[in-house]
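K.L.:
What would the 3D arrangement of this be:
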Amino acid sequence: MDLIYFKKKLWLLEILEEKEELMSQQSEKKGQPEYLDGMNNPFVQKLKEKFKENIINAKTYGNELTIWISKDILIPLCKDLWEEGFIYLVDIMGIHQPKEEKNFALSYILHNFKNNERVRLKVEIKEGELVPSLTEIWKGANWLEREAFDMFGILFSNHPNLERILMWEGFEGHPLRKDFPLKGINTGASIYPDVYPEGGGPPKKEDKNA
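P.N.:
The predicted model follows:
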């Protein structure tokens, strides 16, 4: 896998984080949407009546609702949301937050086509904790969870095939973690030994002419 791809993705993630912070600062000055307490949202209140303290927090930004939940209710909550019309799993995004006690998080984006609504679920975990797989609800969660495992090392229970999806088996490390070296690592061998020389990377000009 091209190291440039991962450098660009890390760079984009950093830009998005800076942009989010800047937007939050600008919203206070210009009256733009800002993060607001969402715990009094009727939708959140309804969920809290059932799931109690497992609904940890909720915030809104513009029309987008984010709900922090315990991983223990991920499956039953998602089943309820499916019944509510949130039948499309848009994405599952891994997050590495090394300064936090729970140093990893997963962000689940669900969409309701009927009402044209989106909700984001956020689950925070410590490294090594198992997160329930959503493949029993959404088949598309299979590859999304494999990517979170591959790029961040996040583990999922009851996943049918939790293997790397971008990097090859035997690759050491998880390229989108913030402790992964930006300069990359020397794998000592190429993913395609019949095409690229030992040590990885594209063949040198002299190799091409050989």
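K.L.:
going forward, measure contacts and count neighbours with C-alpha atoms only.
P.N.:
Will do.
K.L.:
Could you pull up the residues touching the most centrally placed residue in the chain?
P.N.:
Among the residues of the chain, the one closest to the centroid is M93, at 1.5 Å (CA atoms, centre = their mean). For M93, the contact set (CA atoms under 8 Å, 6 or more residues apart in numbering) comprises L106, S107, Y108, L144, A148.
K.L.:
For the first one, pull up the helix or strand it's in.
P.N.:
For L106, the element it lies in under DSSP states H and E is strand 104-112.
K.L.:
Another sequence for comparison is provided below:
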Amino acid sequence: MSAETSMTSHPIVEQLTERFVASVIRSSTFRGNLRVLVERSGLIEVLTFLKQEAGYAFLSELGGVDYLGYPERSEGARFEVHYVLLKQETSERIIIKVGVDDPDPSLPSAMPLWGGADWMEREVFDMYGIRFEGHPDLRRILMPDEFTSYPLRKDYPLRGRGERHNFPKITREQS
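P.N.:
Okay, the predicted model is just below:
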């Protein structure tokens, strides 16, 4: 039996598939979690529906993945951003995934729906270089402003590119 199975029988997936025919690409379950892959163009509408009408009001996680060179992946975008939503009344979770590709990966910001997406989007931007259109303060959060690379991309060398010179030296007297 495959670890990934179709979830067409789950009520929320059926609602999403009926309401957002052009946006829902596929759905699956993995280790008990519902996962729905959606088109970039319908992302905000799907997230808005899940929050305002379906009761998935809590954005518990927003993160990124780089699939460059992934052995079992022959199709799809290089990057995926996932939104883990929680329905607090029932503790149900749903993971909304959206693909985004080079050369200029960008998605609409979820900040209008969840203020808590602020720092999560900034972290994904800082580590993967994925821009969030409409984000009010999209800037680096973990790396120095002078840093020009994105360390969680698969094409980033394990030993870095000599960026250490970009980090200011702090002596014991300064700290």
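K.L.:
Doesn't the residue nearest to the centre of structure 1 belong to a strand?
P.N.:
Yes: counting by DSSP: H, G, I helix; E, B strand; the rest coil, M93 of structure 1 is part of a strand.
K.L.:
re earlier: most neighbours among the contacts of M93 of structure 1, which one is it?
P.N.:
Within those, neighbour counts (other CA atoms under 10 Å) peak at A148, which reaches 22 neighbours.
K.L.:
Assess the claim that that one and G94 are in contact.
P.N.:
Yes: counting by CA atoms under 8 Å, G94 is a contact partner of A148 of structure 1 at 5.3 Å.
K.L.:
Are there residues contacting both of these two? Which ones?
P.N.:
Going by CA under 8 Å, 6+ apart, residues that sit against A148 of structure 1 and also against G94 are I154.
K.L.:
Where in structure 2 does the strand holding L106 of structure 1 align, residue-wise?
P.N.:
Aligned using TM-score structural alignment, strand 104-112 of structure 1 spans residues 79-87 in structure 2.
K.L.:
Give the burial count for E129 of structure 1, as a bare number.
P.N.:
Neighbourhood size, E129 of structure 1 [other CA under 10 Å]: 15.
K.L.:
residue in structure 2 matching it?
P.N.:
Per TM-score structural alignment, E129 of structure 1 is aligned with P105.
K.L.:
Just the element for K46 of structure 1, please.
P.N.:
helix 42-51.
K.L.:
Please enumerate residues in contact with that helix?
P.N.:
G38, M39, N54, I55, A58, I67, I73.
K.L.:
cutoff 7 Å now
P.N.:
M39, I55 (CA atoms under 7 Å, 6 or more residues apart in numbering).
K.L.:
part of a strand, is L16 of structure 1?
P.N.:
No: judged by three-state DSSP, L16 of structure 1 forms no part of a strand; its state is helix.
K.L.:
Relative to V119 of structure 1, how far out is it?
P.N.:
19 Å (CA to CA, to the nearest Å).
K.L.:
One more: L3 of structure 1?
P.N.:
Distance from L3 of structure 1 to V119 of structure 1, by CA to CA: 33 Å.
K.L.:
helix or strand for the residue mapped onto R122 of structure 2 from structure 1, which one?
P.N.:
Under the alignment (TM-score structural alignment), R122 of structure 2 pairs with R146 of structure 1. Assigned by DSSP H and E, R146 of structure 1 falls within helix 141-152.
K.L.:
Now do the strands for structure 2: every range, in order, please.
P.N.:
Along structure 2, counting by DSSP state E, strands occupy 24-30, 33-38, 58-66, 79-87, 92-100, 106-108, 131-133.
K.L.:
mean deviation of the fourth one from structure 1?
P.N.:
Going back to what we said before, that points to strand 79-87 of structure 2. When structure 1 is superposed, strand 79-87 of structure 2 averages 0.7 Å from its matched positions, counting by mean CA distance after the TM-score superposition for structure 1.
K.L.:
Can you lay out the strands of structure 2 as CSV showing distance to L50 of structure 2?
P.N.:
Converted to CSV, the strands of structure 2 look like this (distance: least, CA to CA, whole Å):
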stretch, distance to L50 of structure 2
strand 24-30, 13
strand 33-38, 12
strand 58-66, 10
strand 79-87, 8
strand 92-100, 9
strand 106-108, 16
strand 131-133, 20
